[in-house]
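Peer 1: model the following, please.
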Amino acid sequence: MYLGLDLGTSGVKALLIDGRQAVIGSGHASLDVSRPHHGWSEQDPAEWVRACRQAIAELKAAHYRELAAIKGIGLSGQMHGATLLDAGDAVLRPCILWNDTRSFAEAAKLDADPRFRKLTGNIVFPGFTAPKLAWVKANEPAVFARVAKVLLPKDYLRLWLTGEHISEMSDAAGTSWLDVEKRRWSPELLAATELDESHMPTLVEGTDRAGGLRAELAAEWGLTPGIPVAGGAGDNAASACGMGTVGAGHAFVSLGTSGVLFAANAAYLPNPESAVHTFCHALPQTWHQMGVILSATDSLNWLSEITGKGAGELTAELGDTLKTPSGVSFLPYLSGERTPHNDAAIRGAFVGLAHESSRSALTQAVLEGVAFAFRDSLEALRKAGTTLERVTAIGGGSRSRYWLKAIATALGIPVDVPADGDFGAAFGAARLGLIAATGADPLAVCTAPAVAATVEPEKALAAAFEDAYRRYGALYPAIRGTM
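Peer 2: Model prediction:
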């Protein structure tokens, strides 16, 4: 048996698989986010430990014997969070999360230093870890002076599980301190935020052993002490391992709260100017690129709240047949945008509204707007040298066949729908735990699920969607100065 632990923003999931990778069971515990000021987003790391214990207790209650047979553990987690520890590993302040934007000024200052884009292959976004430490130094100097270690969220769970300060390449790539091509901490970039390698955890690959389970926790859960804990992965790389998106040219489109167009690469292909994320993958000597949009299903959920109709009801009103774009455009920038604009201040808009613009017309525009945002990411990936021939759809929004038709037609490539199953970040983490424990070939383990259906682009609507995409692309520069 192998255990995957996924530390998300809204909860912790514990997933148990057997040696054939069949899912045995899972447990879950919820987490809350604290927002004490505008733009702030924080969590208490003690809550991660509580939630992890709760999720494993739920799993143990239903699968006691199977849990006792665990031979390896893998970790996945929300990226970019700054967990600050003193010399005794005590937490100095609440963790500053990935969606916290307070350090926008510090991020811009670091990004103006050409070394950051050159060595990391990425823009320094406000959500990344390095500008958070610069903010702490400027605004909480007493806290900064006591910082002995900076850990990413899942690696704080690792510290609790193993007593070790260890991270891995895919998560570390989102800090703005990693030399992403050489897969090592950059002394230059750390020095730019008045830190050095002593403040950082040791780095391993996601498939490597990264500590063993502490005897105290092994006794609590009925496990064997010293069970290997894999390096693991940041959440998107872990999801890619779960989906089998590990070989060059393989890609998925994730329709979750935020949206991700994720492509695996066999080489380092940076293109920071387009706001594409270029990170190390969880498997050795592989990388990946991501286009990130901040409000994917969140855009539909917003419309649902405004209209008083459930998201499923709204999409059902459109039927199953893809419609020609109506002329109403929606920009899904409800909380700013990453790819390709890197604009935390921009906000969403409907354009082209008329008396005849019904609720279903607004729903159609929202689905098309998100699809066109993915098209922006596809174009950014092309500029970075990555051409995609098809993608696999995951996430809650992928249950809408209409939305998948809109995405396939906007992208101009087929969208595969996987067979039913749990192929998310916790499953990917469990796979990494299996690899670390057994030494299995990562490519043999991280295979893709069966395809249940393929959604092809609607050729008859290709020209109309292309025209609508051009209108969409002209709107961002038109509204940018009005925010």
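Peer 1: could you use CA atoms for every contact and neighbour count after this?
Peer 2: Will do.
Peer 1: now do the helices in the stretch 151-300 of the chain.
Peer 2: Along the stretch 151-300 of the chain, counting by DSSP state H, counting those that start in this stretch, helices occupy 153-162, 169-172, 187-192, 215-221, 235-243, 297-307.
Peer 1: same thing with the stretch 351-483 of the chain?
Peer 2: According to DSSP H, counting those that start in this stretch, the helices that the stretch 351-483 of the chain contains are 359-383, 401-411, 425-438, 442-445, 462-480.
Peer 1: could you also give me the structure for this second sequence? I'd like to compare it with the first:
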Amino acid sequence: MFLGLDLGTSGLKGIVINDRQEVLAEASAPLTVSRPAEGWSEQEPSHWIAAAETVLDKLAGFGLGKVQGIGLSGHMHGATLLDASDNVLRPCILWNDTRAHVEAARLDADPRFRALSGNIVFPGFTAPKLDWVRAHEPGVWAKVAKVLLPKDYLRLWLIGDHVAEMSDAAGTSWLDTGARDWSDELLAATGLSRAQMPRLVEGSAVSGVLRDTLAERWGMGRVVVAGGGGDNAASGVGVGVVRAGEAFVSLGTSGVLFAANDGYQPDPATAVHTFCHALPGSWHQMGVILAATDALNWYGRFVGQDAAALTGALGALQAPGKPLFLPYLGGERTPLNDAAIRGSFMGLEHATDTAAGTRAVLEGVTFALRDCRDALAATGTKIERLLAVGGGSRSDYWLRAIATALEVPVDLPVAGDFGGAFGAARLGLMAATGAGAEIASRPKIARSVDPDRALVDAFGAGHARFRAAQTALRGCQI
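Peer 2: Reported below is the predicted structural model:
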């Protein structure tokens, strides 16, 4: 058996699979985000450990004695700062925290960062957060002995060692992404050294062995822990998007358009993310928007209904109406790279009701994903078909809107979780058995959603209005 642990922003999930990759058991534990100031987003690393203990306790009822390998997945870019005794120095600064926008712009102006990391230095990446800590929390800065990404703090608890893997490390702005190694130049530019970084392994490699005390606690024997992957790379392994020409769309808290690449082909100017994949010798590209289901859940709180009720009441796909929603609740990445931009409703009128507002929110996120598609195309990456994953993929209306706006079929896997936790479990299987990418097959497809050809032009016109509104919004930011 093999265990995958996926540390998400809103919860930690565990999945147990057998050697045929059938899901035997799953469990989850919730997490919350603290927002102590505008643009800030933090979590306490101790809460991750407590959530992992809860999940393992639940799975122990099924029996974990035959587990051979554990894989890890988690939200990227978080700055988890430890002192020389591995004590946490402050709450982790998360991926959707934009406080370090000034520091990000400073680092991005240094041409070495784009040249070596292959990416813009976004405010949510790890390096500018450390630069912010150096400027604003000198007492914390002076004690930093190790910088870990969130899932790698879980790993420290599991194996007692500081280890990261390539896909997650590529989102720090410190990795030479083409060489798959830390860049001493980029680390020095933020006042850090290689000694403060974890050692690197590939996602399917063994990073260490589960500590005896934890193995005994949950009735396990000798268990290897795989390198794992950042959440999207692990999801790519989970849905079998590991080869050039394969792609998926993730509708989670954030939105991601993810395409696998056999080679390294960065184009930072597009604001497309070019990262190492979780498998050796492969890379991937992503267009990333910061609010997908997050935007729908925000609207649900605003109108007093949950997301499922809002989307379930929509019926057949309609042409975009007058209301427009720009989903920039906490800044945006692809293609804007703008930490200051904020969301907006436009075109509201007396006839705008809850359903019209819901459609506008779904369309706004969809149009932002189309912006990502266009940015990926500018790098030479063409998407001809998508797999849909994430909580938002339960909305048939949303899938039809995406298929129509992007003019590609969208495949929906059979019932089951093929996201980060499943991908992490697959990586645990690879590490324990020596299996390779051949086990990362695509799931069976339950159904496909084709573009509504009668509405393609209407969605194209809607996207043009969205882009015009986007330009107007950026011109009048307060």
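Peer 1: picking up where we left off before, ranking the helices of the stretch 351-483 of structure 1 by burial, who's on top?
Peer 2: Per residue and on average, the most neighbours among the helices of the stretch 351-483 of structure 1 fall to helix 425-438, with a mean of 30 (mean count of other Cα atoms under 10 Å).
Peer 1: distance between that one and the chain's centre?
Peer 2: Computed by Cα atoms, centre = their mean, to the nearest Å, the chain-centroid distance of helix 425-438 of structure 1 equals 17 Å.
Peer 1: just tell me the aligned range of it in structure 2.
Peer 2: Under TM-score structural alignment, helix 425-438 of structure 1 corresponds to residues 420-433 of structure 2.
Peer 1: what's the mean gap between the matching stretch and the aligned bit of structure 1?
Peer 2: Aligned to structure 1 and superposed, stretch 420-433 of structure 2 gives a mean residue distance of 0.5 Å (mean Cα distance after the TM-score superposition for structure 1).
Peer 1: coming back round to it: okay, the helices of the stretch 351-483 of structure 1 in JSON lines with distance to Gly81 of structure 1 next?
Peer 2: What follows is the helices of the stretch 351-483 of structure 1, written out as JSON lines (distance: least, Cα to Cα, whole Å):
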{"stretch": "helix 359-383", "distance to Gly81 of structure 1": "24"}
{"stretch": "helix 401-411", "distance to Gly81 of structure 1": "31"}
{"stretch": "helix 425-438", "distance to Gly81 of structure 1": "17"}
{"stretch": "helix 442-445", "distance to Gly81 of structure 1": "27"}
{"stretch": "helix 462-480", "distance to Gly81 of structure 1": "29"}
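Peer 1: of those, which is nearest Leu189 of structure 1?
Peer 2: The closest of those to Leu189 of structure 1 is helix 359-383. By Cα to Cα, the value is 25.6 Å.
Peer 1: among the helices of the stretch 351-483 of structure 1, which comes closest to Leu213 of structure 1?
Peer 2: helix 425-438 (12.2 Å).
Peer 1: so who does the counterpart of Pro114 of structure 1 in structure 2 touch?
Peer 2: Correspondence of Pro114 of structure 1 to structure 2, assessed by TM-score structural alignment: Pro111. Shown in contact with Pro111 of structure 2 (Cα atoms under 8 Å, 6 or more residues apart in numbering): no residues.
Peer 1: what's the burial count for the nearest residue to Phe422 of structure 2 once chain neighbours are set aside?
Peer 2: If the residues on either side of it in the chain are set aside, Phe422 of structure 2 comes closest to Gly238, at 5.3 Å by Cα to Cα, 6 or more residues apart in numbering. Gly238 of structure 2: 26 surrounding residues under other Cα atoms under 10 Å.
Peer 1: quick check, Glu26 of structure 2 in a strand?
Peer 2: Yes: using DSSP: H, G, I helix; E, B strand; the rest coil, the assignment for Glu26 of structure 2 is a strand.
Peer 1: leaving out chain neighbours, which residue sits closest to it?
Peer 2: Nearest to Glu26 of structure 2 is Ile15, by Cα to Cα, 6+ apart, at 4.4 Å.
Peer 1: now the strand or helix carrying Leu107 of structure 2, how far from the chain's geometric center?
Peer 2: Element membership of Leu107 of structure 2, judged by DSSP states H and E, is helix 101-108. Centroid displacement of helix 101-108 of structure 2 relative to its chain, using Cα atoms, centre = their mean, is 21 Å.
Peer 1: with stretch 333-351 of structure 2 instead?
Peer 2: With Cα atoms, centre = their mean, you get 21 Å for stretch 333-351 of structure 2.
Peer 1: so where in structure 1 does that stretch end up aligned?
Peer 2: So stretch 333-351 of structure 2 sits over residues 338-356 in structure 1, by TM-score structural alignment.
Peer 1: tell me the buried residues in the matching stretch?
Peer 2: Within stretch 338-356 of structure 1, the residues that count as buried by 16 or more other Cα atoms under 10 Å are Arg338, Thr339, Pro340, His341, Asn342, Asp343, Ala344, Ile346, Arg347, Gly348, Ala349.
Peer 1: off-centre distance for stretch 269-288 of structure 1?
Peer 2: 13 Å.
Peer 1: so what's Glu103 of structure 2 closest to, chain neighbours aside?
Peer 2: Pro128 (5.2 Å).
Peer 1: aligned partner of that neighbour in structure 1?
Peer 2: Per TM-score structural alignment, Pro128 of structure 2 is aligned with Pro131.
Peer 1: which SS class is its match?
Peer 2: Under three-state DSSP, Pro131 of structure 1 comes out as helix.
Peer 1: mind listing what Ser117 of structure 2 touches?
Peer 2: Counting by Cα under 8 Å, 6+ apart, Ser117 of structure 2 has contacts Ala170, Ser173, Trp174, Leu175, Asp176, Thr177, Gly178.
Peer 1: ok, back up a step: how far apart are the helix holding Leu107 of structure 2 and its match in structure 1?
Peer 2: Mean deviation for helix 101-108 of structure 2: 0.9 Å (mean Cα distance after the TM-score superposition for structure 1).
Peer 1: which parts of that helix are buried?
Peer 2: His101, Glu103, Ala104, Leu107, Asp108.
Peer 1: cool, stretch 239-250 of structure 2 as well?
Peer 2: Val239, Gly240, Val241, Val242, Arg243, Glu246, Ala247, Phe248, Val249, Ser250.
Peer 1: the last one -> structure 1?
Peer 2: Okay, so that is Ser250 of structure 2. In structure 1, Ser250 of structure 2 lands on Ser254 (TM-score structural alignment).
Peer 1: distance check, its match against Asn236 of structure 1.
Peer 2: To Asn236 of structure 1, Ser254 of structure 1 is 9 Å away according to Cα to Cα, to the nearest Å.
Peer 1: good, we can wrap up now.
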